[in-house]
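J.: Pasting a predicted model and its sequence here:
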Amino acid sequence: MSQAVTVESLTKKFGRVEALHDVSFGIAEGAVFGVIEPNGAGKTTLMRCLLDIIRPTSGSAKLLGEDPRTAGPALRRRIGYLPGELFLEGRITGRKLLAHYEYISGPVKPGRIEGLAERLGLDLDRTTRKLSKGNRQKLGLVQAFMHDPELLVLDEPTSGLDPLVQQEFLAMVREGQANGQTIFLSSHVLSEIQQAADQVAILRDGRIITVASVDSLREGAVRHVRFTAARISASDAGALLGRVRGIGSIEVLPAGDDVELSATLAGPIQPLLQVLATLELKELVLAEPDLEESVLELYGTIRGNGGGQ
């Protein structure tokens, strides 16, 4: 499959501060690719480098097969961009502002702007200075999506949006992917990336820790298990559970004549089920994998190793 985005050894320094260090990854055409980082600095710098808003110190990138440093306006018209910090002219209506963006980005299908505004609940005839943060964000999303670009680069796209509008945005992402668009988005909230993306890059201190599919992250994520069993002592139940690969944080809880245990599981579920099948269970709760904990554990591992990619 062809690559819509290719990044090789991208490094960006601001004086002595290294915002990006030797970043490399690729995004296949038609994929939804998410990047997550807690403090938000590295991922915004990365997107700005890709779009030639700022120049990298070293390394290279290609977008839609072209070098953004030399491709010029023709490439930019094939891209929709939503910056993390959206600055809008205050004394103009949303409708007139979008007409200006249409002149820059290229043709927009008749009714497309109005359709997107209706979906997002945006009043196009209000001046931008009267818009709330959420409505300004909606206006930014309309300008990014309206010309149906081949590539969408969206920095914190759900910032300021209420939950219902966030769900509408996710529907727009899925529709865009179904139409062959490639979407590169960032967030500091893992659950948003989990709902939207096929693949995730985890960035810390300007370095990529890992690039993985959402499914593979889920497989390696931490689950929480809790059960109540009869006719077994707490020590025997704990010892039995402790033999399961990936089990940790075992805690015995008081439960009258029975024994109640809670634990975490970072591994396949089948060995745990085989052990639990030997017990006289009264209650069993096995939670969905927690990607947030999995990612935080990755951050902690890198910190414990003293950094590095």
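T.: Looks like it came in fine. This one's a predicted model, so the numbers in the text were calculated from it and none came from an experiment. Numbers count the residues shown, from 1 in each chain.
J.: drop to CA atoms for contacts and neighbour counts, all remaining ones
T.: Fine.
J.: Over to the nearest residue to His21 once chain neighbours are set aside. Which of the three states is it?
T.: Using Cα to Cα, 6 or more residues apart in numbering and skipping the chain neighbours, the partner closest in space to His21 is Thr11 (4.6 Å). Following DSSP: H, G, I helix; E, B strand; the rest coil, the label given to Thr11 is strand.
J.: can you give me the strands for this structure?
T.: Using DSSP state E, the strands found in the chain span residues 3-14, 17-28, 32-36, 58-63, 79-82, 151-155, 182-187, 199-204, 207-213, 223-230, 247-255, 258-265, 280-286.
J.: How far does the shortest one sit from its chain's centre?
T.: So the one you mean is strand 79-82. Distance of strand 79-82 from the chain centroid (Cα atoms, centre = their mean, to the nearest Å) equals 17 Å.
J.: Give the other helices and strands that it contacts.
T.: If you count contacts as 3 or more Cα pairs under 8 Å, 6 or more residues apart in numbering; DSSP states H and E, strand 79-82 packs onto helix 133-145, strand 151-155.
J.: Please state the offset of the last one from the chain centre?
T.: Centroid separation between strand 151-155 and its chain, computed with Cα atoms, centre = their mean, is 12 Å.
J.: Which residues are in contact with the residue nearest to His21?
T.: Thr11 is in contact with 18-23, 56-59, counting by Cα atoms under 8 Å, 6 or more residues apart in numbering.
J.: try Leu98
T.: Gln143.
J.: returning to what we had before: in JSON lines, list the strands of the chain along with distance to Gln274.
T.: Output for these, formatted as JSON lines (distance: least, Cα to Cα, whole Å):
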{"stretch": "strand 3-14", "distance to Gln274": "43"}
{"stretch": "strand 17-28", "distance to Gln274": "39"}
{"stretch": "strand 32-36", "distance to Gln274": "36"}
{"stretch": "strand 58-63", "distance to Gln274": "49"}
{"stretch": "strand 79-82", "distance to Gln274": "49"}
{"stretch": "strand 151-155", "distance to Gln274": "45"}
{"stretch": "strand 182-187", "distance to Gln274": "39"}
{"stretch": "strand 199-204", "distance to Gln274": "32"}
{"stretch": "strand 207-213", "distance to Gln274": "28"}
{"stretch": "strand 223-230", "distance to Gln274": "14"}
{"stretch": "strand 247-255", "distance to Gln274": "14"}
{"stretch": "strand 258-265", "distance to Gln274": "14"}
{"stretch": "strand 280-286", "distance to Gln274": "13"}
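J.: and here's the other structure:
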Amino acid sequence: MTDTIEIARLHKRYGNRVALHELDLRVRPGTVFGLIGPNGAGKTTTLRTLVDIIRPSSGSVRVLGEDPRHGGAELRRRMGYVPGELHLEGRPSGHRMLAFYARVSGARDSATTLRTGRDLADRLGVDLTRPVHTLSKGNKQKVGLIQAFMHHPELLILDEPTGGLDPLMQREFLQMVREAKDAGQTVLLSSHVLSEIQQTADEVAVLANGRVVADGDVASLRLGSIRRVRVELATTDAAAARAALERIPGLTEVDVHAADGMLRLSGTVDGAIDPFLKALARFEVRDLTVEEPDLEESVLRLYGVSATPASARPASARSASRRSRHDSEGQR
């Protein structure tokens, strides 16, 4: 079966700046593929190339079996796209804007498409009677999502799609992605939010400086294994606390200090959180915070600051990554 997206040696240069370095990427049909990385990694450039907003400097791109540069409107009708910077202005109401999108999507039954759009609007809680220029950023984002999903495209390309959405609507969006996958649609999701990728993606590629530095299934990449922890203990026995912490595997950047008759501990846990919790069981825990570090910190910590291209990595590491058996220790 032909891959939905095939990118080979994609290179994009803006003047003296290289945004993409011979990027290779494949997305299988009917899957959710996560594309993650820090700002400037090349995610948006990659997605814009897929919808022919940006032309590559070299390399090849095929989307749904066609070159985006030659697929024209027919190819674009088979896709749903949410840009990273969505601009909806003007006086038309949300209804009129979606009616326009229903017509240009080329759906055989634009009335049914529009009806689906209105159902999605009810689901997301956006008032389509208002002019789009009066909508909040979050509600404009909802309209952008609706126009992408409502014609049931074969491929959804979503660039930071939850920007401006509240947590409840973010959860609803993730459910929409799962439903699209269940319906056989393919989803390419670019995100800064690790939890979005972890909850939806079958496979993921990590970009840094325009290169894929790791790829595979979400579990094998261990993207969620790094956590920042902060604890308040009802004790002033710093020596006992330090002794307990020394036995915790993967605990680094430890800071222990006394304040207000308590000990405040902080550090970073790489791996399972259970040994950390068990080590603290002998103390009275007044407060505990476990948080996911930001995406850039996770990427740099797991895969190092170097954006070494896959072709320059050891052959064993490349094959392991392609088989979704990524050995994170070999990538540090």
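T.: Structure's in. What do you need? A quick note: this is a predicted structure, and the numbers were derived from the prediction, not measured.
J.: TM between them?
T.: TM-score of the superposed chains, computed with TM-score structural alignment, normalised by the length of the first structure, equals 0.80; 302 aligned residues with a Cα RMSD of 3.6 Å.
J.: returning to what we had before: take the helices and strands packed on strand 79-82 of the first structure and write them to CSV, including mean neighbour count.
T.: Listed next are those as CSV, based on neighbours: other Cα atoms under 10 Å:
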stretch, mean neighbour count
helix 133-145, 22
strand 151-155, 24
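J.: now these as TSV including distance to Glu283 of the first structure?
T.: Shown next, in TSV, are these (distance: least, Cα to Cα, whole Å):
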stretch	distance to Glu283 of the first structure
helix 133-145	44
strand 151-155	44
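J.: Between those, which one is closest to Gly65 of the first structure.
T.: Relative to Gly65 of the first structure, the nearest member of those by Cα to Cα is strand 151-155, separated by 11.5 Å.
J.: and that closest one, how far from the second structure on average?
T.: With mean Cα distance after the TM-score superposition for the first structure, strand 151-155 of the first structure departs from the second structure by a mean of 0.8 Å once superposed.
J.: so what does that strand touch, helix or strand wise?
T.: So strand 151-155 of the first structure, by 3+ Cα pairs under 8 Å, 6+ apart, packs with helix 41-50, strand 79-82, strand 182-187.
J.: now, of these, which is deepest in the fold?
T.: Mean neighbour count (mean count of other Cα atoms under 10 Å) peaks for strand 182-187 among those, with a mean of 26.
J.: if we can go back for a sec, what residue of the second structure takes the place of the residue nearest to His21 of the first structure?
T.: Under the alignment by TM-score structural alignment, Thr11 of the first structure pairs with His11 in the second structure.
J.: Would you mind measuring from that match to Gly42 of the second structure?
T.: Taking Cα to Cα, to the nearest Å as the measure, His11 of the second structure and Gly42 of the second structure are separated by 10 Å.
J.: Val305 of the second structure now?
T.: With Cα to Cα as the criterion, Val305 of the second structure and Gly42 of the second structure are 16 Å apart.
J.: One more: Leu155 of the second structure?
T.: For Leu155 of the second structure, the distance to Gly42 of the second structure - Cα to Cα - is 20 Å.
J.: Could you do Leu302 of the second structure as well?
T.: 19 Å.
J.: Also Ala317 of the second structure?
T.: Taking Cα to Cα, one finds Ala317 of the second structure at 22 Å from Gly42 of the second structure.
J.: Tally up the residues packed near Arg303 of the first structure, please.
T.: Other residues lying near Arg303 of the first structure total 12 when counted by other Cα atoms under 10 Å.
J.: same check, this time on Glu284 of the second structure
T.: By other Cα under 10 Å, the residues close to Glu284 of the second structure number 11.
J.: returning to that earlier point: and Thr127 of the first structure, which of the strands of the first structure is closest to it?
T.: strand 79-82 (19.4 Å).
J.: Pull up the aligned stretch in the second structure for that closest one.
T.: Going by TM-score structural alignment: strand 79-82 of the first structure matches residues 79-82.
J.: buried ones in stretch 237-257 of the first structure?
T.: 237-238, 241-242, 244, 247-248, 250, 252 (16 or more other Cα atoms under 10 Å).
J.: Also stretch 229-237 of the first structure?
T.: 229-230, 234, 237.
J.: How about the residue nearest to the spatial centre of the first structure: what's its closest non-neighbour residue?
T.: Centroid-nearest residue in the first structure: Ile193, 2.7 Å away (criterion: Cα atoms, centre = their mean). Closest residue to Ile193 of the first structure apart from its sequence neighbours, by Cα to Cα, 6+ apart: Gly34 at 5.8 Å.
J.: count of neighbours near that neighbour?
T.: Gly34 of the first structure, neighbours per other Cα under 10 Å, totals 27.
J.: Next: the one 4 residues further on.
T.: Burial of Pro38 of the first structure is recorded as 17 neighbouring residues (other Cα under 10 Å).
J.: Quick check, it in contact with Ser186.
T.: No. Taking contacts as Cα atoms under 8 Å, Pro38 of the first structure lies outside contact range of Ser186: 10.6 Å.
J.: Verify the stated contact: Leu50 of the second structure with Val63.
T.: Yes. Applying Cα under 8 Å as the test, Leu50 of the second structure and Val63 come out as touching, 6.7 Å apart.
J.: any common contacting residues for those two?
T.: Between them, Leu50 of the second structure and Val63 share no contacting residue, judged by Cα under 8 Å, 6+ apart.
J.: dump the residue contacts of the residue lying closest to Ser262 of the first structure once chain neighbours are set aside.
T.: Spatial nearest neighbour of Ser262 of the first structure, chain neighbours left out: Arg226 (4.2 Å); criterion: Cα to Cα, 6+ apart. The contact partners of Arg226 of the first structure, by Cα under 8 Å, 6+ apart, come to 260-263, 284-286.
J.: Repeat the analysis, applying 7 Å as the threshold.
T.: By Cα atoms under 7 Å, 6 or more residues apart in numbering, the contact list for Arg226 of the first structure reads 261-263, 284-286.
J.: Looking at these, spot the one nearest Ile209 of the first structure.
T.: For the contacts of Arg226 of the first structure, the nearest to Ile209 of the first structure is Ala263 (26.9 Å; Cα to Cα).
J.: I'd say that closest one and Val252 touch.
T.: No. When contacts are counted by Cα atoms under 7 Å, Ala263 of the first structure is not listed as touching Val252 (8.9 Å).
J.: Can you check which of the strands of the first structure gets nearest to Gly176 of the first structure?
T.: Going by Cα to Cα, the one of the strands of the first structure nearest Gly176 of the first structure is strand 182-187, 7.7 Å.
J.: what's the mean deviation for the closest one versus the second structure?
T.: Looks like 1.5 Å for strand 182-187 of the first structure (mean Cα distance after the TM-score superposition for the first structure).
J.: Tell me the residues of the second structure aligned with that strand.
T.: The alignment places strand 182-187 of the first structure over residues 186-191 of the second structure (TM-score structural alignment).
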